[in-house]
Structures are given as C-alpha cells and as structure tokens.
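Chemist: Return a 3D structure for these sequence lines:
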Amino acid sequence: MVWFRSPAQTLADPVLFLSHVMTCGTVDDLRVVRAHFTDDQLRQALHDGLPGIFDARSWAYWHAVLGVDPVPPLPARRLPG
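Modeler: Down below sits the predicted model:
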C-alpha cells in the first residue's frame, strides 16, 4: 500500500498506513484492516490526516461511515512563510 517505505516502517506509523488504505484500498484490503484496527483508530487517522493522501471522495466517505460530523476540510500542505 505504501511503496516508499518498508512494511515495518509503514506499520509503525498507523496514521500513514490507515490513510493510504482508506483512500486506495480494495474491499479485501479494508476487510483485513477492519479486522485488525478499531473504528477509533480509523477516526484517529482522519483526525490526524496527512496532506496529499486522502481525496475528497474518500475523505467524505470515511467521515460518513465513522459518524464524524461535521466533515472538516481536507488536510492541506502548509508552506513556510
């Protein structure tokens, strides 16, 4: 799911891992994730969402599925200065 890190590095950062799966995962990927992570962990991934990973559709979908309302704006990159 995260091609630029080793599996161990990816799993050591649950927000990064879950954000990628919640955006790009297949039904089978999500079935496995839902068996190993709680809804609270998924909500935390949304709360701590990293810029540039979630798309608008996934962002809205997961907020609805997890009952998080209102839906905040997508995480944005902040440029210094």
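
Chemist: Could you use CA atoms for every contact and neighbour count after this?
Modeler: Fine.

Chemist: quick one, helices of the protein?
Modeler: Using DSSP state H, the helices of the chain run over 7-11, 14-24, 27-36, 39-47, 56-65.

Chemist: Just put those in a markdown table and tack on distance to R78 and mean neighbour count.
Modeler: Listed next are the helices of the chain as a markdown table, based on distance: least, Cα to Cα, whole Å; neighbours: other Cα atoms under 10 Å:
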| stretch | distance to R78 | mean neighbour count |
| --- | --- | --- |
| helix 7-11 | 23 | 13 |
| helix 14-24 | 18 | 20 |
| helix 27-36 | 30 | 12 |
| helix 39-47 | 17 | 17 |
| helix 56-65 | 18 | 15 |
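
Chemist: Also this sequence, please, to line up against the first:
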Amino acid sequence: MIAVDAEILKPLARKYIWWKTPEEAIRTPERVIAQVMDIGDYSDAQRLAAEVGDAVLRTVLTHSQAGQFNARSWVYWHYRLDLARTEHEIPPLPMRHFA
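Modeler: Okay, the predicted model is just below:
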C-alpha cells in the first residue's frame, strides 16, 4: 500500500469513485489514483501528479490490476512516466486469468 495524504485524494475520490463515499474510496489510494490516471481530466491528472509525484504514479501503473486502465491511458502513462520510449517497450495491459 502506498502512503498518500488522504486530503489530496478525497476530492478526487468524490469525483472519480462516485459509487463509494470518499472515506471508503481512499482506503485504497491506489484505486483512486489509477482511476484518475485512467479517466481523469487533464487538470486533475496533472494536479495529482504534482501532489503525489511520478514515483507513486509509476508504482500504481506497474502494479495495476486488469481493467484499471484503458489502452489509451496505458500508453499515455508509460510515455509520460518515462517507462517506455517506443511502442515496443510498452507492456501489454494486465489481463485476468481464469483457471
């Protein structure tokens, strides 16, 4: 679990995890951060990056679960966080595996 100031995440949780209360949502800060990275508007994503830092965003991205990112956001954040320089360096989206 990552350590992020809850007060930073509460307004974002209210906006991007609308099906839970902000207090419930921030119990899993990685989920709130991933949701903003995936569907957040540019302003919110940039504010989040400035508040939590790229290291936290990298951790969330590299430990994300299947379904947390769409393909467009996945590619954008890999380039934005300098995790890939070409399309060939971008790993596939996480997938669910059923036994």
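
Chemist: re the thing from before, redo the helices of structure 1 as CSV? Include distance to P73 of structure 1.
Modeler: Conversion of the helices of structure 1 to CSV gives the following (distance: least, Cα to Cα, whole Å):
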stretch, distance to P73 of structure 1
helix 7-11, 25
helix 14-24, 15
helix 27-36, 23
helix 39-47, 11
helix 56-65, 9
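
Chemist: Report the separation between the one residue sitting closest to the centre of structure 1 and D13 of structure 1.
Modeler: The centre of structure 1 sits closest to S19, judged by Cα atoms, centre = their mean, with a distance of 1.9 Å. Spatial separation of S19 of structure 1 from D13 of structure 1 under the definition Cα to Cα, to the nearest Å is 10 Å.

Chemist: counterpart of stretch 42-49 of structure 2 in structure 1, which residues?
Modeler: Structural correspondence for stretch 42-49 of structure 2: residues 27-34 of structure 1, per TM-score structural alignment.
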